[in-house]
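Trainee: sharing a model that was predicted from the sequence below.
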Amino acid sequence: MSDPRPVRVLQSVLLGGAQPSYADHVAGRLDPTRVQPLSFSYRTALTGRWDVLHVHWPENLVRHRSRTRRVLRTVLFALLLVRIRVLRPVVVRTVHNTTPHEGGRPVETALLGALDRAVTWHVRLTDETPVRAGAAAVTIPHGHYRAELGDAGTPADPRCLLFFGYLRPYKGLDVLLTAFAGTTDPQLRLVVAGEPASAEMRALVTDAAGADPRVTPHLGFVADDALAALVGGSAVVVLPYREIHNSGVVFAALSLGRPVLVPENPVTAALRAEVGEEWVRGFTHPLTATDLTDALAAAAGRDPAATPDLAGRDWSTVAESYTGVFTSRPVAA
């Protein structure tokens, strides 16, 4: 007889934060009679009862600004690896990025490598994501945010560019600000919205706004309704990331019917083929003023009533695919 209780899935992140994460969107659509998602704590990880460990951004389980807390987390992570080795649970890793956005210490690299070797299933958000040779992998596309963000509700300003999200160095905001400063149209606008990761990132934006009145900062947490208004008021959302693989920002923009300007690579090319080429415009680094003005010109020629094809990317479909992963093990070759 099959076990009637739901599979207990320990997430590697906290659930239920003020700003819902990818894991929250998946957890919120899971059938509770089949899967019970658990918010992460090391107490639960090391002493609690769970059947599956679902890992997102594993470096965050080790990192902390405090050296003392970082050392403690390193020890606890090592103990979690021991528990995994002894109990051999299902370990699912969603591969959001091929490598951490910021480099880590050698001990962190070693621990993350050990965890990766214990993974039962690698979940890729795109077929272009590489995984460890011989590892079992399944592709589950990133969900869209149409239900969460609703309708843009604001006519696009054809001269407005938008950058939004958590402001971190790898996202290339400095490059965007330099490229925008090179544009000559006094009617162009660049809106930068999001919480800076550091005082340096905050100063980067405020200094640019002080030097160029066309730059408008909205620094801090941006709620969904405010984000929808900002995206709706823009003509193009720019992601000048030094490297891009998967990004919720892309799907937030597309969900609200706004095209994105992104670095050209196999992942963004595949997304363009899926949703329509008018929605995903690529550039080759370094980003230039011409890239920005050309993207605005292309957006101006778009049918304002058109929407990108995001079929199969609703979170209920994503959650159902995860349920299949949580409740199975790969068949040995």
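Mentor: That came through fine.

Trainee: contacts and neighbour counts: CA atoms only from here.
Mentor: OK.

Trainee: for the helix or strand containing L72, packing partners?
Mentor: Here L72, judged by DSSP states H and E, is contained in helix 67-87. Under the contact criterion of 3 or more CA pairs under 8 Å, 6 or more residues apart in numbering; DSSP states H and E, helix 67-87 touches helix 42-47, helix 106-118.

Trainee: put this next to the first one:
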Amino acid sequence: MKVLFFWEPGGISLDRSNPYAALLGRALLSRGIEFEAGFRSHLSPEFLEANRNTVDVLHFNWPSGLYADPDPRTAVAGGMALLSGINHARSLGMRVVWTMHNLYPHDSALYELDRLVRLGITSSADSVIVHCEHAREQLRRHFFRAQGVFTIPHGNFIDAYPNTLTRAEARSRLGIDRRTFVYLFFGTVRANKGVEKLVEAFRQLPGDDCLLLLAARIASEYGDAVAQRAREADPRILVHRSSFYRNEEFQLFYNAADIAVLPFTDILTSGSAITALSLGCPVLVPAIGCLPELVTPQIALTYDPSQPQALLQALEAARRHDLASCRSLAIARMRDLDWGDIARRTLQVYRSPQPSFQLRAD
């Protein structure tokens, strides 16, 4: 069986992109599956016709990456080409699978197009994979798909990121006192990440024995502005900026932290939470999306973001929590999310009978 896995524009890599695809691919390869990166050119009629007897599955993940463009007309044309390619592939007997990592792109500028493309994919795909039961319900409510849907959890990132630095070494490199309580935000600064709300809440905490460490990946003018304001907002906020963090750098920040704070305003599946927990760092997260199904009270604190002052109260509660015992439990929880089992279940999806269904809006 040969699978074309449509991931990020740069392809599939363990160290240059989100490691999800590389880890899943490695596990599928061990089961005898040909697993290759898919690109926009692979949806052309010429490629599909030429490979009708060699490619078995087209597996999509981030559809917008195959049509997004600053020019709306080009984006629309790309979206229509994507749907046309999917339907052409199905007519040739190829199976189409979509893993719905998020409901919509986080920085969508063309909501109507994104919705149209997702409706087209859900109506055409043989199977849709979701990472939690909440996502299954969102798929049904927003895109009217209830059959041919498979819940497979997001795998761990333990093997993706080196984890050899001690807490003392990490803090020494960052110039952080061993007695300081460290809250960490690590990741791309986008509007849905809630960094501005985190800074606002942190500034209300009393005392000089706590620190907010922002390891900010800057990929936009918005992110640049938020990071700069955070640096100026409070002397207890330590900002590290980069356009790209190497895999070996992650441990520096997570091992220096007492807890990683991920105050999403909107999220479905969180690779950031998986990353933190895979490095043994407890997390503080809102009880939204798939997060309540991912974490337990032994490895995380959660809060209701609809309640006033909930984030501030959660930050205060973190200092009273036994976070030291959470670290080993976090890694144990992540080991449960084994890529071998995930690959086995994904292979079952590839081989599952084609469903007979109609999309229904309740």
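Mentor: Done, it's in. Bear in mind the structure is a predicted one, so any value in this text is a computation, not a measurement.

Trainee: in structure 2, which residues correspond to the helix or strand following the helix holding L72 of structure 1?
Mentor: Following helix 67-87 of structure 1 in sequence order, the next helix or strand is strand 90-95 (DSSP H and E). Strand 90-95 of structure 1 corresponds to residues 95-100 in structure 2, going by TM-score structural alignment.

Trainee: show me what contacts L315 of structure 2?
Mentor: 202, 284 (CA atoms under 8 Å, 6 or more residues apart in numbering).

Trainee: so which residues of structure 1 form helices?
Mentor: 22-27, 42-47, 67-87, 106-118, 146-149, 173-181, 199-211, 224-232, 248-255, 266-275, 289-300, 315-326 (DSSP state H).

Trainee: how much does the helix holding L72 of structure 1 stray from structure 2?
Mentor: In the superposition with structure 2, the average deviation recorded for helix 67-87 of structure 1 is 3.5 Å (mean CA distance after the TM-score superposition for structure 1).

Trainee: identify all contacting residues around that helix.
Mentor: 42, 45-46, 61-64, 108, 111, 114-115, 118.

Trainee: how about these in a markdown table, adding neighbour count?
Mentor: A markdown table is the format used below for those (neighbours: other CA atoms under 10 Å):
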| residue | neighbour count |
| --- | --- |
| Y42 | 15 |
| A45 | 22 |
| L46 | 17 |
| L61 | 21 |
| V62 | 21 |
| R63 | 18 |
| H64 | 15 |
| E108 | 18 |
| L111 | 17 |
| A114 | 13 |
| L115 | 20 |
| A118 | 19 |
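
Trainee: state the pair within those that is farthest apart.
Mentor: Farthest pair in the contacts of helix 67-87 of structure 1 (CA to CA) is H64 and A118. Separation: 23.6 Å.

Trainee: name the residue closest to the centre of structure 2, please.
Mentor: G271 (3.4 Å; CA atoms, centre = their mean).

Trainee: now do the same for it: its match in structure 1.
Mentor: Under TM-score structural alignment, G271 of structure 2 pairs with G248 in structure 1.

Trainee: before we move on, what about W339 of structure 2?
Mentor: By TM-score structural alignment, W339 of structure 2 lines up with W315 in structure 1.

Trainee: ok, now N156 of structure 2?
Mentor: Aligned partner of N156 of structure 2 by TM-score structural alignment: H144.

Trainee: quick one: A330 of structure 2 and G280 touch, right?
Mentor: Yes - with contact defined as CA atoms under 8 Å, A330 of structure 2 counts as touching G280 (5.3 Å).

Trainee: what is the burial count for the aligned residue in structure 2 for E128 of structure 1?
Mentor: In structure 2, E128 of structure 1 lines up with H134, judged by TM-score structural alignment. Look at H134 of structure 2: counted by other CA atoms under 10 Å, it has 17 neighbours.

Trainee: ok, now which ones touch H134 of structure 2?
Mentor: 289-290.

Trainee: can you tell me how far it is from F202 of structure 2?
Mentor: Going from H134 of structure 2 to F202 of structure 2 by CA to CA, to the nearest Å gives 30 Å.

Trainee: chain neighbours aside, what residue packs nearest to the equivalent of S124 of structure 2 over in structure 1?
Mentor: Counting by TM-score structural alignment, S124 of structure 2 corresponds to A118 in structure 1. Sequence neighbours aside, V91 is the residue nearest to A118 of structure 1 in space, at 6.9 Å (criterion: CA to CA, 6 or more residues apart in numbering).

Trainee: wait, the one you found touches W50, no?
Mentor: No - applying CA under 8 Å, one finds V91 of structure 1 not in contact with W50, separated by 10.9 Å.

Trainee: so for those two, which sits in the more crowded spot?
Mentor: Shown here are V91 of structure 1 and W50; by other CA under 10 Å, V91 has more neighbours (23 against 19).

Trainee: which residues sit in contact with that one?
Mentor: 52-55, 118-121.

Trainee: same thing but 7 Å
Mentor: 52-54, 118-121 (CA atoms under 7 Å, 6 or more residues apart in numbering).

Trainee: run a quick neighbour tally on the aligned partner of A225 of structure 2 in structure 1.
Mentor: Using TM-score structural alignment as the criterion, A225 of structure 2 maps onto A203 of structure 1. A203 of structure 1 is flanked by 12 other residues according to other CA under 10 Å.

Trainee: same check, this time on A37 of structure 2
Mentor: For A37 of structure 2, the count of nearby residues is 21 (other CA under 10 Å).

Trainee: so what's it up against?
Mentor: Per CA under 7 Å, 6+ apart, neighbours of A37 of structure 2: 4-7, 11-12.

Trainee: alignment lookup: it to structure 1.
Mentor: Using TM-score structural alignment, A37 of structure 2 lines up with S39 in structure 1.

Trainee: again with Q348 of structure 2
Mentor: Match for Q348 of structure 2 (TM-score structural alignment): G324.
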